[in-house]
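Visitor: can't give you the sequence, but here's the structure:
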């Protein structure tokens, strides 16, 4: 079990912060300001962060997710909250991450310690997750990947490719070669 707190949460961690609206965070008085301008308020249970930069933060990966379908404007300061037990060790080169497809068919990657990790997900390092996510978006949003393939049912093939990319450590080029030899 990890033991992150206000003195070590910013050292090589991965975390998914829950987005708060300005109304939800109106009572928060931020007590610490980092060199990069991010502001923090600490509780016994976790941390609030107000910042205009999320994602790759120094040696950490901190995501900000909204429970609504509205897009978060990363150019404006946004407020997020995370419990201490939602911080995980971030070792970029180790296969600690999996890609998840949400109900709206968006892709993102998470740490294997997340509650919804299942054995069927392929574990990868952070950079491989980023590469596979680009391939997933291309398969999902375009038909370019299907050039030179003899496909009778494009949607069935698209769904098969997405599932293979999510659950195996095979890249799109290898999967396309597999389709060519069927």
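Guide: Everything's here; your move. This structure is a prediction, so every number in the text was calculated from the model and none was measured.

Visitor: Could you use CA atoms for every contact and neighbour count after this?
Guide: Noted.

Visitor: pull the longest strand from the protein.
Guide: strand 13-20 (DSSP state E).

Visitor: from the chain's centre, how far out does the following helix or strand past that strand sit?
Guide: Next helix or strand after strand 13-20 toward the C-terminus (DSSP states H and E): strand 32-33. In terms of Cα atoms, centre = their mean, to the nearest Å, the gap separating the centre of strand 32-33 from the centre of its chain is 26 Å.

Visitor: re the thing from before, check what contacts the longest strand of the chain and list those residues.
Guide: With contact meaning Cα atoms under 8 Å, 6 or more residues apart in numbering, strand 13-20 is reached by 59-67, 78-82, 86-90, 111.

Visitor: Against that first model, consider the following:
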């Protein structure tokens, strides 16, 4: 018989959290403890929270992201799990986020400063500043028109150099481009 666990008091309001996708057998036998108006269901355990949802990202006043399983499951509805310790505070004023780029997969994402993998080298930024930088990095990753103004043999090296500067310095994109 499953106990009725209550959610951690700081897990819902103004939080950042990364859930990892799990298979349906993980919630078998668990009692649904909450269902949102949008249709997401929640299961609380002593270790953490399971969320079943077809929408991830911004959640009310929080930022919850799902890391999908490999290979990715077919269903749009995903089940994610996060330990209570994975919920971190979020607000618009503090410099809480840093940016990570995966040059092989050509992706970029933000992480919370409380992430145990944070090496303290990437610049911490506010949510707004982080969003702005990520947009610039995605444009650099997906477009090539910006590169026509540079006399450069390897566009991938140039792209990586600019993105690295955007992550690890306070320089603006314009400053970085001028210095190259």
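Guide: Great, that's in hand. Note that this is a predicted model, so its numbers are computed, not measured.

Visitor: just to revisit the earlier point, separate out the buried members of the contacts of strand 13-20 of the first structure.
Guide: For the contacts of strand 13-20 of the first structure, a burial check counting by 16 or more other Cα atoms under 10 Å picks out 60-65, 78-82, 86-90, 111.

Visitor: quick one: which of those residues sit in helices?
Guide: Among these, no residue falls in helices (DSSP state H).

Visitor: sorry, back to before: which residue numbers in the second structure does the longest strand of the first structure align to?
Guide: Aligned using TM-score structural alignment, strand 13-20 of the first structure spans residues 15-22 in the second structure.

Visitor: Which elements pack onto the longest helix seen in the second structure?
Guide: Ranked by residue count, the top helix of the second structure under DSSP H comes out as helix 127-142. Counting contacts by 3 or more Cα pairs under 8 Å, 6 or more residues apart in numbering; DSSP states H and E, helix 127-142 of the second structure packs against strand 97-102, strand 107-112, helix 155-168.

Visitor: With the first structure overlaid, report how far it is off on average.
Guide: Compared with the first structure after fitting, helix 127-142 of the second structure deviates on average by 1.8 Å (mean Cα distance after the TM-score superposition for the first structure).

Visitor: by how many degrees do that helix and strand 97-102 diverge?
Guide: 10 degrees (axes from the mean of the first three to the mean of the last three Cα atoms, to 10 degrees).

Visitor: tell me how far helix 127-142 of the second structure is from the chain's mean position?
Guide: 13 Å.

Visitor: what does that helix rub up against?
Guide: So helix 127-142 of the second structure is contacted by 91-93, 95-99, 106-110, 146, 159, 163, 166-167, 173 (Cα under 8 Å, 6+ apart).

Visitor: among those residues, which ones are buried?
Guide: 95, 96, 97, 98, 99, 108, 110, 159, 163, 166, 167.

Visitor: from those residues, which is closest to residue 12 of the second structure?
Guide: For those, the residue nearest residue 12 of the second structure by Cα to Cα is residue 96; the value is 17.2 Å.

Visitor: I am assuming that closest one contacts residue 112, so please confirm or correct that.
Guide: Yes - judged on Cα atoms under 8 Å, residue 96 of the second structure makes contact with residue 112 at a distance of 5.8 Å.

Visitor: list the residues that contact both of the two?
Guide: With Cα under 8 Å, 6+ apart, residue 96 of the second structure and residue 112 have no common neighbours.

Visitor: separation between residue 154 of the second structure and residue 148 of the second structure?
Guide: For residue 154 of the second structure, the distance to residue 148 of the second structure equals 12 Å [Cα to Cα, to the nearest Å].

Visitor: Also residue 45 of the second structure?
Guide: Distance from residue 45 of the second structure to residue 148 of the second structure, by Cα to Cα: 54 Å.
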